[in-house]
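Student: Quick one, what's the 3D model for this:
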Amino acid sequence: MDIDVVVAGAGPVGLLLAAELSLAGVSVTVLERLTEQNQALKAGGINGRSNQLLARRGLGARIAAAAAKYGDGAAAFTRERSGTGRPARFGGHFAGLLLNPASTLDVPPATALPQQALERLLGAWVAELGIPVLAGHEVTGLRQGTDEVTVRVRTSGGPKTIRCAYLVGCDGGRSTVRKLAEFAFPGTDPLTTGYQAALTLDPAVPLPTGWHATERGLYAHGPKPGRILTVEFAGPPADRDAPVTRAELQEALRRVSGTDVIVSEVESAARFTDNTRQAATYRIGRVLLAGDAAHVHPPFGGQGLNVGLQDAANLGWKLAATVHGWGPRELLDSYTTERHAVAGQVLENTRAQIAIMRPDPHSRAMRALFAQLLEADVTLTDLLGSRLQGLDVRYEAGPRSHPLTGRYLPDLPGLEDAMRLPRPVLADLGDSAEVGDVADGWSDRVDLRRLPETPGVTALLLRPDGYVAWAADGTPDTTALREALTNWFGEPR
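Tutor: This is a model prediction of the structure:
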């Protein structure tokens, strides 16, 4: 066997997964079909949950430095749309309706950072870790055996084969790995044609900023000048892969906005549709999927990138545990169980957004009612804000005797340092000798850390992806702790 894991696709999801695996002691190689970075306009930022994940891996300062280059356009955008002259407490948008969550909802700060910039940042990190990223290597075939996967690859130097224990497809919405492994990919066909673009507009014909529902569809201008999005309900494009021209963008923007806007220059542009699909399972034998390879949907709110990063965090430690041989038999299957449900909610909320974007009278009436509910009902706003930001995720984690069990752990003093590596952490916040005694049996794979006292919790078992597998308030139940350690991290030494 040549390598433990091959990751197909060097986008943010594939790069993060490769880093997670390497930091966990797994040999990994990344194959990328392209020889240069794709400059088509993609997600414009990472949400608070992804911020927390990457900061806990030691990337917080790098992300802040990279984001500083792109200014505060998002703050100006929400300030204008709030109507108060003050920046709105931005919780995302739903079909172009800005969400301003209640002060009781803990929304970690998001970061405006173009996807390409994030990809370069993660690429530099992966290079520092010594992980091979092979550009111009296109997966063309695969064959699964009992103990390995044989991957056929096309390169400029001719075909080659790579044998690995596991193959993970992180190769986008049109995933070759997904097709070759014959994953079922059910869903709904597209009804719309949309454009995302960064362009220069002639100031002689100003285009209002913000989100606007019109008789022909919907458009957005901002947060930075010249960043536009349009959605029209005349069916999918005749040729989605044809180059997007300046004239095509100008006509689409004129149709939707009802103005004579003039597009003078195009920096970057891409088409999209509301094609919405999800792999029936994320694993077939030794082949797995993550990110857009596992689920596709419209790009509203940049949810796809962030869901994909969380896919990588969830899968990385489980796949590493399986490769090392100490992961429980069902551990790898829990990746599908947990993440399929999360992406399923994203597919549902994007379909719902399409429903109230339509320009027909019934849909517009629903949109108007929904906008009123968002302003009047704080609970509903919090619900949608939590869902769009991934804050409401709660995994099954055995008996829920503590409110943190199954949830993402908020930032605690000392936690970022404790999670620099994608390893489980048993945090003792109450100086309990019993917790330390139990931890000894798993010390080869679980880090015991003493953290400062925190109200409401005396000990907790933290998975590498940041979710709580077990927690205690008061005297820890060591029997329950042993059970949680065994369920998630295998038998003791």
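
Student: CA only for contacts and neighbour counts going forward, please
Tutor: Fine.

Student: which SSE is residue 470 in?
Tutor: Per DSSP states H and E, residue 470 falls inside strand 468-472.

Student: What's the first helix or strand after that strand?
Tutor: Using DSSP H and E, the helix or strand that follows strand 468-472 in sequence is helix 478-489.

Student: so that following helix versus strand 468-472, what angle?
Tutor: For helix 478-489 against strand 468-472, the angle by axes from the mean of the first three to the mean of the last three C-alpha atoms, to 10 degrees is 170 degrees.

Student: Residue 342 touches residue 393, doesn't it?
Tutor: Yes - the pair residue 342 / residue 393 is scored as a contact, 7.1 Å apart, by C-alpha atoms under 8 Å.

Student: out of the two, which sits in the busier spot?
Tutor: residue 342 (20 against 17; other C-alpha atoms under 10 Å).

Student: tell me the SS of that one?
Tutor: Following DSSP: H, G, I helix; E, B strand; the rest coil, residue 342 is assigned to helix.

Student: For it, list the residues it contacts.
Tutor: residue 393 (C-alpha atoms under 8 Å, 6 or more residues apart in numbering).

Student: Would you quantify the distance from it to residue 459?
Tutor: Separation of residue 342 from residue 459 (C-alpha to C-alpha, to the nearest Å): 27 Å.

Student: how about this one, so we can line them up?
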Amino acid sequence: MDASVVVVGAGPAGLMLAGELRLAGIDVIVLDRLPERTGESRGIGFTIRTMEVFDQRGLLSRFGEIETSEAGHFGGLPLDLGLLGAAHGAARTVPQSTTEAVLESWARDLGAEIRRGHSVTGFVEDAEGVTVTVAGGPNLRARYVVGCDGGRSTVRNIAGFDFPGTPATTELFLADLRGVELEPRMIGERTPGGMVMVARLPGGIHRIIVGERGTPPPQRRTAPPEFNEVADVWKRLTGTDISDAEPVWVSAFGDAARQVTEYRRGRVLLAGDAAHVHLPAGGQGMNTSVQDSVNLGWKLAAVVRGTAPETLLDTYHDERHEVGRQLLANTRAQSTLILGGDEVGPLRDTLAELLDGHPEVVRRLAAKVSGLDIRYETGGGSHPLLGARMPRLSLLRDGRPTSSSELLRSGRGVLLDLEDNATLRGRARGWADRVDIVTASRHGDLLDEDPLVRTAAVLLRPDGHVAWAAPGSRSDLPMALARWFGPAR
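Tutor: Modelled structure (predicted):
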């Protein structure tokens, strides 16, 4: 084997997966067809859930100062993300080019090998692994291949994954501009002929998005649109002339909504846009892609190491396919609200009324677009955190302050004992090679209704989700450990 895992695609999903695999000590080669990073910034921020994910891996400091906001939207209707009470806000101005640079540096620091200018042209799977044919480099042999190569995924096409859904009905343009002053406009701001958006980025750059109603995309664009095409649409919809601006980057996208029927076929898996495409409402696509990789990385590593059975990989499809399905549902709903004609006016008015007078509706939609509504199946029980991601909890360990997020930095599982229970720790000793067994106490005040006030212990998966909690889990601790981490040593 040239590597245990070959990852195809060096975007956020592929680089995040490479880092996760290296945290677990798995050798990985990342292939990308481009000779270097493009510097393009299709995504410009992180949802609250991605901020939590980067925090638990100690990555936030690598981004420098991050501007956060509690302002969100659903289909252009404003949402107060502060009602979620999360430890982080949403990041609004981090270009995707910066995200890719940070994740590549992290993955390389951990020992990932990244080969650029290498295109995958085919692969053949057998009982022991996959032989990958590469243009621009030697062929490779690996145990698994993961396609993180975007909406037009070569890996998906070669492997024959079904990719049903709806085609794009509207083409939208995106342009990053210098030398122009425009007032900010929220995504989904409607005009008589379509929608517009303006966001200010670092370095004096303005990002615009514009979509003209009733303009389906061409059959297939082979090159980015010319800037004059974008400027013409902008003038028709806003009356403003931006033709003298300097275009830094111009692109086009549509509102297609598609998802593969399975995230794994044997030794070939998909993550990110290779598995799901949709209108990029609220930047959910890149964020969901990163979270796909965090879900997959530790599971694939455990199977490669031989500490967990191959059936653990089936939970990747079970968990993330449902997340992707809900993602497509909410972005299609937002697409209707943003791109629909006059007929959606009553729908927008009704939803605006609900958002204005019912905080529980705001919280529900805010959690959906922030990634905080995700909960995985754990076998049942009464504890309210089962299957959810562990909220950041301040702790004292051996008299020193730490947090539940910091305990996850190594990418291992964590059994957090909050009542110094030696019997409990003894029952987990057979998994100590894969799970950190930590005794700590709560540090700081918690509200009486906080479920962590009466929690004696929690078992955290490497992705931060609660797999078992006491009291309240239907299964006992050894059963939960065996389910997620394989048989005891």
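
Student: which residues touch the strand holding residue 470 of structure 1?
Tutor: 397-398, 401-402, 404-409, 457-463, 480-481, 484, 488.

Student: what about 10 Å?
Tutor: Here strand 468-472 of structure 1 makes contact (C-alpha atoms under 10 Å, 6 or more residues apart in numbering) with 394-409, 424-429, 456-463, 477-478, 480-485, 487-488.

Student: Kindly write the ChimeraX command that selects the buried subset of those.
Tutor: Buried members of these, defined by 16 or more other C-alpha atoms under 10 Å, are picked up in ChimeraX with:
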select :394,395,397,404,405,406,407,408,409,424,425,426,427,428,429,457,458,459,460,461,462,463,481,482,484,485,487,488
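
Student: In strands, which of the contacts of strand 468-472 of structure 1 fall?
Tutor: Secondary structure from DSSP state E places 425-428, 459-462 of those in strands.

Student: Output those residues in a markdown table; the columns should cover distance to residue 389 of structure 1.
Tutor: Formatted as a markdown table, these follow (distance: C-alpha to C-alpha, whole Å):
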| residue | distance to residue 389 of structure 1 |
| --- | --- |
| 425 | 25 |
| 426 | 27 |
| 427 | 26 |
| 428 | 29 |
| 459 | 27 |
| 460 | 24 |
| 461 | 24 |
| 462 | 21 |
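
Student: Please tell me which residues of structure 2 stretch 165-176 of structure 1 aligns onto.
Tutor: Aligning stretch 165-176 of structure 1 against structure 2 (TM-score structural alignment) gives residues 143-154.

Student: What is the end-to-end distance of the matching stretch?
Tutor: 19 Å.

Student: Show me where the stretch 51-200 of structure 1 has its helices.
Tutor: 60-67, 73-82, 115-128, 176-180 (DSSP state H, counting those that start in this stretch).

Student: Output the ones you listed as JSON lines; include the columns mean neighbour count.
Tutor: Listed next are the helices of the stretch 51-200 of structure 1 as JSON lines, based on neighbours: other C-alpha atoms under 10 Å:
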{"stretch": "helix 60-67", "mean neighbour count": "15"}
{"stretch": "helix 73-82", "mean neighbour count": "18"}
{"stretch": "helix 115-128", "mean neighbour count": "18"}
{"stretch": "helix 176-180", "mean neighbour count": "20"}
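
Student: The residue mapped onto residue 79 of structure 2 from structure 1: how many residues sit nearby?
Tutor: Here residue 79 of structure 2 is matched to residue 99 in structure 1, going by TM-score structural alignment. Here the number of neighbours of residue 99 of structure 1 (other C-alpha under 10 Å) works out to 22.

Student: Is residue 99 of structure 1 in contact with residue 379, as I believe?
Tutor: No - the criterion here is C-alpha atoms under 10 Å, and residue 99 of structure 1 misses it with residue 379 at 11.8 Å.

Student: Touching both of these two, which residues are there?
Tutor: With C-alpha under 10 Å, 6+ apart as the test, residue 99 of structure 1 and residue 379 both reach residue 385.

Student: Please name the residues that touch residue 244 of structure 2.
Tutor: By C-alpha under 10 Å, 6+ apart, the contact set of residue 244 of structure 2 is 177-180, 228, 231.

Student: same question, residue 177 of structure 2
Tutor: 200-201, 204-208, 242, 244-250.

Student: Would you mind measuring from it to residue 245 of structure 2?
Tutor: 6 Å.

Student: likewise residue 325 of structure 2?
Tutor: Distance from residue 325 of structure 2 to residue 245 of structure 2, counting by C-alpha to C-alpha: 39 Å.

Student: Spatially nearest residue to the counterpart of residue 252 of structure 2 in structure 1 (excluding sequence neighbours)?
Tutor: In structure 1, residue 252 of structure 2 lines up with residue 271, judged by TM-score structural alignment. Take residue 271 of structure 1 and drop its neighbours on the chain: the residue closest to it by C-alpha to C-alpha, 6 or more residues apart in numbering is residue 195, 4.5 Å away.
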